[in-house]
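1. Provided below for reference: sequence and predicted model.
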Amino acid sequence: MNLDKILAISGKPGLYVLKVQTRTGFVAESLLDGKKITVNLKSNVSLLSEISIYTHEGEKPLTEVMQKIAAKENKGQAISHKEDNATLAAYFKEILPDYDEERVYPSDIKKVLNWYNTLQAKGLVTDLAPAAAEAPEETPAVEEKPKKAPAAKKPKAKKEEK
């Protein structure tokens, strides 16, 4: 599994896996407790594959950052997100030396480490593959298409007899 189906839902703790897309939103399963929830389209939802970290040269995709953490930790647990801010900043500086300290807040570092540790605990870190090395998967997006009304049958004209 890659980060394409891993979600962070605003106001909900932890991470979720996208299961099914519905007409009014989608169904997601919590990585923490396995419970399924329905999420409407008005909720603020972020795909982890779409998140980037600010660096001085631009932005680094979260996938790359998590790969660097996995490489440093030999695919094991990272430090706890509950460490003090100075420890977290020093750790993140080892992972991503050029991250922008002014735009990446301690709360962002805590989220990244918490998300990494959650994915690692579920055994999903080994599946984090570099985006450039991945072969593009042909998984079409589920789209709701309006159903067509059945074609109206034309009444057959009766032959008039004279």
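-> Right, received. Where do you want to start?

2. can we go C-alpha only for contacts and neighbour counts from here?
-> OK.

3. can you give me the helices in the chain?
-> Taking DSSP state H, the helices of the chain run over residues 62-72, 85-95, 106-121.

4. Just the residues contacting the first one, thanks.
-> With contacts defined as CA atoms under 8 Å, 6 or more residues apart in numbering, helix 62-72 is touched by 3, 48-53, 75-76, 78, 95-96, 112, 116, 125, 128-131.

5. Included below, for side-by-side comparison, is a second structure:
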Amino acid sequence: MNLEKILAISGKPGLYVLKVQTRTGFVAESLTDGKKITVNLKSNVSLLSEISVYTYEGEKPLKEVMSAIAAKENNGAAISHKEDNATLAAYFKEVLPNYDEERVYASDIKKILNWYNTLQAKGLLVEETPAEEVVEAVVAEEAVAEKPKKAKKVTE
């Protein structure tokens, strides 16, 4: 899953995809309705790839948390972010048993589950193939394609 160009913009509902940077900000496209908006540099914007969740051992990147949710749900949708706080906390405890319950609030869990379900519905949570495997596959394909062909005898 690649969260590099997925944005959460303060004051705007939902998630956005970074499309183009401009001199005064950037253009983003909503994942919910596909509308494009311009965002200035003064807006409070967070890249999902830069967000982490507090645990007792340190911080866990959001990508790993979403991977854990995907593993728990067999890449399906998670529970609704509209469940009661106790249900959400119990669910999150199953996904990330060592999350810091004092610093991760119910609102944070709701956001993470809402984001997960949005990305899952759009098919953006597909696990990426590691770069090494891609390179090996390309090299193997090229090796098959470059096998010498038998020359045909030309008779005159």
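-> Perfect, thanks for sending it. The shown structure was predicted, so the numbers you read here are calculated from the model rather than taken from an experiment.

6. May I have the TM-score of the superposed chains?
-> Laid over one another, the chains give 0.82 as their TM-score (TM-score structural alignment, normalised by the length of structure 2), with 132 aligned residues with a CA RMSD of 1.4 Å.

7. my guess is Ile79 of structure 2 meets Trp115, correct?
-> No. Contact criterion CA atoms under 8 Å: Ile79 of structure 2 and Trp115 do not qualify, at 11.7 Å.

8. Now do stretch 99-119 of structure 2: which range of structure 1 does it align onto?
-> With TM-score structural alignment applied, stretch 99-119 of structure 2 matches the range 99-119 in structure 1.

9. Can you list the buried residues in the matching stretch?
-> 99-100, 106, 109-110, 112-119 (16 or more other CA atoms under 10 Å).

10. would CSV of the residues you listed with distance to Ala70 of structure 1 be doable?
-> Formatted as CSV, the buried residues of stretch 99-119 of structure 1 follow (distance: CA to CA, whole Å):
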residue, distance to Ala70 of structure 1
Tyr99, 17
Asp100, 21
Pro106, 20
Ile109, 15
Lys110, 16
Val112, 12
Leu113, 11
Asn114, 13
Trp115, 12
Tyr116, 8
Asn117, 10
Thr118, 13
Leu119, 11
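
11. Would you mind confirming that His81 of structure 1 is in contact with Lys110?
-> Yes. Counting by CA under 8 Å, His81 of structure 1 touches Lys110, with 4.7 Å between them.

12. tell me, what's touching these two both at once?
-> Leu88.

13. just the strands in structure 1 please.
-> With strands called from DSSP state E, structure 1 shows them at 6-9, 16-21, 25-30, 36-40, 45-47, 52-54, 59-61.

14. May I see these organised as TSV, with mean neighbour count and distance to Tyr91 of structure 1 added?
-> Below are the strands of structure 1 laid out as TSV (neighbours: other CA atoms under 10 Å; distance: least, CA to CA, whole Å):
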stretch	mean neighbour count	distance to Tyr91 of structure 1
strand 6-9	20	23
strand 16-21	17	26
strand 25-30	18	28
strand 36-40	15	34
strand 45-47	15	24
strand 52-54	17	15
strand 59-61	15	17
